[in-house]
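Chemist: Here you go, sequence then predicted model.
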Amino acid sequence: MKTIVTFGTFDVFHIGHLNILERARSLGDRLVVGLSSDEFSWRKKGRYPVFSEGERIRLLEALRCVDVVFLEHSLEEKRRYLLEQEADVLVMGDDWQGKFDEFQDICDVVYLPRTPSISTTAVIEKIRL
């Protein structure tokens, strides 16, 4: 069984999120998603997600392409998460290109293109208008 692991905040879920999750899942038999906790999101982005970690977990768990969701609390623990989940492949969006190559000693690292012209920030800005 080939396990794919990806990480993200997945706030204000949109088609770009679904696209990357489905493409990640197509690379293996099992998709594990590390979801940024509310506190980790605050430290990374200087704002809390619109939807709580509990709500975001429920949304991700409801998707056919997602098998397991766990909370990610820091970037520094990424190696431990990959080992615990027995990752064969780490998948990230290409906006992270090269930033996780250090994990190639324990799994393949694949950067997938993001869906053009969509981001959570853009969606939030559109809603505000």
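Modeler: Ah, there it is.

Chemist: use CA for all of it now, contacts and neighbours both
Modeler: OK.

Chemist: Apart from its chain neighbours, what residue comes closest to S41?
Modeler: Sequence neighbours aside, Y48 is the residue nearest to S41 in space, at 6.0 Å (criterion: Cα to Cα, 6 or more residues apart in numbering).

Chemist: give me the number of residues near D105?
Modeler: Residues near D105, counting by other Cα atoms under 10 Å, number 8.

Chemist: separation between it and L90?
Modeler: For D105, the distance to L90 (Cα to Cα, to the nearest Å) stands at 11 Å.

Chemist: if you go through this protein in chain order, where are the helices?
Modeler: Along the chain, counting by DSSP state H, helices occupy 15-25, 38-45, 53-61, 78-84, 120-128.

Chemist: Comparison target below:
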Amino acid sequence: MKVILTYGTFDLFHVGHVRLLERLSKLGDKLIVGLSSDEFNKGKGKSSFFSYEERAEILSSCKFVDLVIPEHTWEQKAADIKKYNVDVFAMGDDWEGRFDSLKSLCDVVYLPRTKSISTSEIKTLIAELKKNDLDKVQKSLNDAIEIIKKLNYSE
């Protein structure tokens, strides 16, 4: 049995995640996903919209994923490779070269990301939408204040 291992946060699960997991699953017989814990993300200066438990449930329901394990540190990868008898460690190509040190333990592969979609871009768009909504609310409040002032002056 050929075992594949990858890691990630997998927040705001989207088609890019699905396509990556599908490609990873085709590299072998079993796909294990190391999912960044909330505490680990916090240490990286990241925060997730969904909790670890929610993200783990979402990933576990994906037909390409056989096992989800928690990722608590950068350093655990070598131990996980040994523990789960991993044949291929694979990541998106945005991590190219960062895990080459693991080549002594297994094959290391970097796969291209799905173009035109990323969790960071989705979060940016959501933040912009929120800002636009807040700007509209602020404008409405300012308009209301002006109307009230005019009404008060006309009395």
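Modeler: Cool, the structure landed. Note that the structure is a prediction, hence the values are computed from the model and not measured.

Chemist: related to what we said a few turns ago, turn the helices of structure 1 into TSV, including mean neighbour count and distance to W96 of structure 1.
Modeler: As requested, the helices of structure 1 are arranged in TSV below (neighbours: other Cα atoms under 10 Å; distance: least, Cα to Cα, whole Å):
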stretch	mean neighbour count	distance to W96 of structure 1
helix 15-25	18	13
helix 38-45	16	14
helix 53-61	17	21
helix 78-84	14	14
helix 120-128	11	16
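
Chemist: Which one of the ones you listed lies nearest to F100 of structure 1?
Modeler: Between F100 of structure 1 and those, the shortest gap by Cα to Cα is with helix 78-84, which sits at 9.2 Å.

Chemist: Average offset of the closest one relative to structure 2?
Modeler: By mean Cα distance after the TM-score superposition for structure 1, the fitted helix 78-84 of structure 1 averages 1.0 Å away from its aligned residues in structure 2.

Chemist: just the strands in structure 2 please.
Modeler: 3-8, 30-36, 67-71, 88-92, 107-111 (DSSP state E).

Chemist: Quick check: the last one compared with structure 1, mean distance?
Modeler: Averaged over the aligned pairs, strand 107-111 of structure 2 sits 0.3 Å from structure 1 after superposition, using mean Cα distance after the TM-score superposition for structure 1.
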